[in-house]
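Chemist: Task: produce atomic coordinates for the following.
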Amino acid sequence: MNPTNYYTHEELICTGNGYKPSNLHKWGPGVRDIHALHYVIKGKGYFETNNTKYALKAGESFIIFPYTEAYYYPDPKNPWEYIWIDFKGDEALRLLSMTNFSNNNPIAPAFPWDLEPLFHIIENDNVKIFERERSNAKLRLLLSYYIEYYPKANVISQTNYVLTAKEYIENNYWKTTLTVANIVDFVKIERTYLFRLFKEATGMSISNYLASYRIKCACDLLKTSKLSIKSVACSVGYQDQLYFSKVFKKATLCSPSEYKKIYSNVIDG
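Modeler: Below you'll find the model as predicted:
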């Protein structure tokens, strides 16, 4: 089976990578049907696309977008040495949209450290499925550094601040030590500003959203598991069973044991 057939067009797929030593090799003008991200290890070269010529040196990167005509070649006096990675998938578009790469801006400045080791993703052409999964994971890691060091301006919008806070709650609600301060620290914006954005987007405060999400998860456990009330409380972030029962009854108008009994009768009936 061809490993690439294992994936859908939506996933991030590493399709190949390579290395070119210092020589006078040139490519194009032509187009590719994938993304091709290049990293200059040393020397100099030139990249032409969309009627613009870019001069590149060690540490800098350039990307060829699918079906966009490109031409690249070395500086004759100091020919470049470079490495590249090819990839495709709808997820690639999402990740690249968080970087400053675009058809009109296909180059990235030098990073504060050498990226070359991260480009060594595929070691052979005959990769097994588990090796392909590792390659795709390494590719995602590589692109994450471009998102970190070469981000799109205003990539984190007001909506994303709220989504980040909600995702953090939904991933950590089970921790009995989770506080609103933890959530604010994770999102990394001013406390009152986040409070206002969150209230405008959800209609409730962060603390109320956390409590509501915990109760929702508790309801799911009470309906679908045989856990004790104490275990359910602990599973959704409450150390004190009595306090959990009080919060639960206020939210649902019945105690956890009553709720469990109602739904066990529904299931049994």
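Chemist: drop to CA atoms for contacts and neighbour counts, all remaining ones
Modeler: OK.
Chemist: buried residues in the helix or strand containing Asn136?
Modeler: Assigning secondary structure by DSSP states H and E places Asn136 in helix 129-149. Within helix 129-149, the residues scored as buried using 16 or more other Cα atoms under 10 Å are 131-132, 134-136, 138-140, 142-144, 146-147.
Chemist: Can I get those in JSON lines including distance to Ile121?
Modeler: As requested, these are exported to JSON lines (distance: Cα to Cα, whole Å):
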{"residue": "Glu131", "distance to Ile121": "10"}
{"residue": "Arg132", "distance to Ile121": "9"}
{"residue": "Arg134", "distance to Ile121": "8"}
{"residue": "Ser135", "distance to Ile121": "5"}
{"residue": "Asn136", "distance to Ile121": "8"}
{"residue": "Lys138", "distance to Ile121": "6"}
{"residue": "Leu139", "distance to Ile121": "7"}
{"residue": "Arg140", "distance to Ile121": "11"}
{"residue": "Leu142", "distance to Ile121": "9"}
{"residue": "Leu143", "distance to Ile121": "12"}
{"residue": "Ser144", "distance to Ile121": "14"}
{"residue": "Tyr146", "distance to Ile121": "16"}
{"residue": "Ile147", "distance to Ile121": "18"}
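Chemist: run this one through as well so I can compare:
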Amino acid sequence: MNAQTYSVASNPAQTENGTLRVLFAGESQTPPKHALGPKIYDYYLMHAIESGQGVFRTETDVYHLGPGDCFLIHPGQLVSYVSDEGNPWRYRWVAFDGELAGEQAKAAGFSPEHPVLHVTLDSQVPHYIAMIQSRFNSRRESAHMAAIGCLHLILADCLDHVERPAQLTMAEPQIQRTVKQMINYMTSQYAHPVSIEQMCASLGYNRAYLSRIFKKETGMTPVAYLLKLRIDQSKRLLRERPELSVEQVSASVGLTDPLYFSRQFKRFFGQSPTSYRQKIAGRSSSPDK
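Modeler: Just a heads-up that it's a prediction; the model follows:
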């Protein structure tokens, strides 16, 4: 049987409770029948089990947990947990709080009603918790920021590695999520000379399929949507940034050919970029009646 171990490191930064804060992290090879609770905590406390067996209890459910399991204790939740007598847990833990803590935990798949996730054994959650503990032990000023970064990686890893049954067909909500991903991609990348092919490759689907579901959901092809997005953004720049030339505005929205940009702008708004800007300038300089 492995020898009992226990170590913990607290956040060296004296930070106020903001949007997200990591409080401490630790690890333990628990002794047989090591028990805590029933008790409540006023912060979120995640455990990632590396080996061994044990039982985690909430007010409504009992979970028999082993390697690859993670359980998240929510603030105010009455819980208890105990290691197995013959094969006790080895686990790592991380505590966190903040205004966004609940939202982040829920996004990763945890809730008070479902506080347990089973991740695949190649999950990096224990590694990231160890990194937080190491950073806190270093006492560096950067430890607080590094810990928040690791916490985001932990929650992202939980979401990525949750074991779900394979889907033979894509459900409607998943189609909608994929279209939202496409829109988010184009909204964040429109200023660059990005292509629809690049977007499809980054999302892992072929162009024909994505074009079909995108048009079904939005009524537009991805090419048309991206062009409209760029022209709409150019209209805002022409209005808000009068010091920029038409060529600079065109480049700022990812259209490297000013003549093509001018033609498309006129197609959308019935006037050239220069005429639009002059009309806006005329309105702003007119005296109040």
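Chemist: Overlay them and tell me the TM-score.
Modeler: The TM-score (TM-score structural alignment, normalised by the length of structure 1) is 0.83; 264 aligned residues with a Cα RMSD of 3.0 Å.
Chemist: Show me the contact partners of the helix holding Asn136 of structure 1.
Modeler: With contacts defined as Cα atoms under 8 Å, 6 or more residues apart in numbering, helix 129-149 of structure 1 is touched by 3, 12-14, 95-96, 98-99, 111, 118-119, 121-122.
Chemist: got a winner among the residues you listed for most neighbours?
Modeler: Cys14 (26 neighbours; other Cα atoms under 10 Å).
Chemist: can you tell me the mean distance of the helix holding Asn136 of structure 1 from structure 2 after alignment?
Modeler: Its aligned residues in structure 2 lie a mean 1.9 Å from helix 129-149 of structure 1 after superposition (mean Cα distance after the TM-score superposition for structure 1).
Chemist: Output the contacting helices and strands for the very next helix or strand once past that helix.
Modeler: Sequence order places helix 158-172 as the next helix or strand after helix 129-149 of structure 1, per DSSP H and E. Judged by 3 or more Cα pairs under 8 Å, 6 or more residues apart in numbering; DSSP states H and E, the packing partners of helix 158-172 of structure 1 are helix 180-187, helix 191-202.
Chemist: Which stretch of structure 2 is helix 158-172 of structure 1 matched to in the alignment?
Modeler: Aligned using TM-score structural alignment, helix 158-172 of structure 1 spans residues 175-189 in structure 2.
Chemist: Quick one: average offset of that stretch versus structure 1, please.
Modeler: Compared with structure 1 after fitting, stretch 175-189 of structure 2 deviates on average by 1.2 Å (mean Cα distance after the TM-score superposition for structure 1).
Chemist: which residues make contact with that stretch from outside it?
Modeler: Contacts of stretch 175-189 of structure 2 (Cα under 8 Å, 6+ apart): Met199, Leu210, Ile213, Phe214, Glu217, Leu226, Leu229.
Chemist: what's the closest non-adjacent residue to Ala108 of structure 1?
Modeler: Ser61 (5.0 Å; Cα to Cα, 6 or more residues apart in numbering).
Chemist: One more: Tyr54 of structure 1?
Modeler: Residue nearest to Tyr54 of structure 1 in three dimensions, not counting chain neighbours: Phe47, with 5.1 Å by Cα to Cα, 6+ apart.
Chemist: Check whether that neighbour really touches Tyr72, as I assumed.
Modeler: Yes. Under the criterion of Cα atoms under 8 Å, Phe47 of structure 1 makes contact with Tyr72 at 4.3 Å.
Chemist: returning to what we had before: closest to Tyr243 of structure 1 among the buried residues of helix 129-149 of structure 1?
Modeler: Comparing these against Tyr243 of structure 1 with Cα to Cα places Ser144 closest, at 41.7 Å.
Chemist: I'd like the distance between the closest one and Tyr19 of structure 1.
Modeler: 21 Å (Cα to Cα, to the nearest Å).
Chemist: Then Asn105 of structure 1?
Modeler: Taking Cα to Cα, one finds Asn105 of structure 1 at 23 Å from Tyr19 of structure 1.
Chemist: what do we get in structure 1 for Val125 of structure 2?
Modeler: Applying TM-score structural alignment, one finds that Val125 of structure 2 aligns to Leu115 in structure 1.
Chemist: nope, Asn87 of structure 2 is what I meant
Modeler: Checking TM-score structural alignment: Asn87 of structure 2 goes with Asn78.
Chemist: and what of Glu247 of structure 2?
Modeler: Looking across to structure 1 (by TM-score structural alignment), Glu247 of structure 2 lines up with Lys230.
Chemist: how deep is that match tucked in, by neighbour count?
Modeler: 16.
Chemist: and the residue lying closest to it once chain neighbours are set aside, what does it touch?
Modeler: In space, Lys230 of structure 1 comes closest to Gln241 once its chain neighbours are excluded; the distance is 5.5 Å by Cα to Cα, 6+ apart. Residues in contact with Gln241 of structure 1, defined by Cα under 8 Å, 6+ apart, are Ile229, Lys230, Ala233, Cys234.
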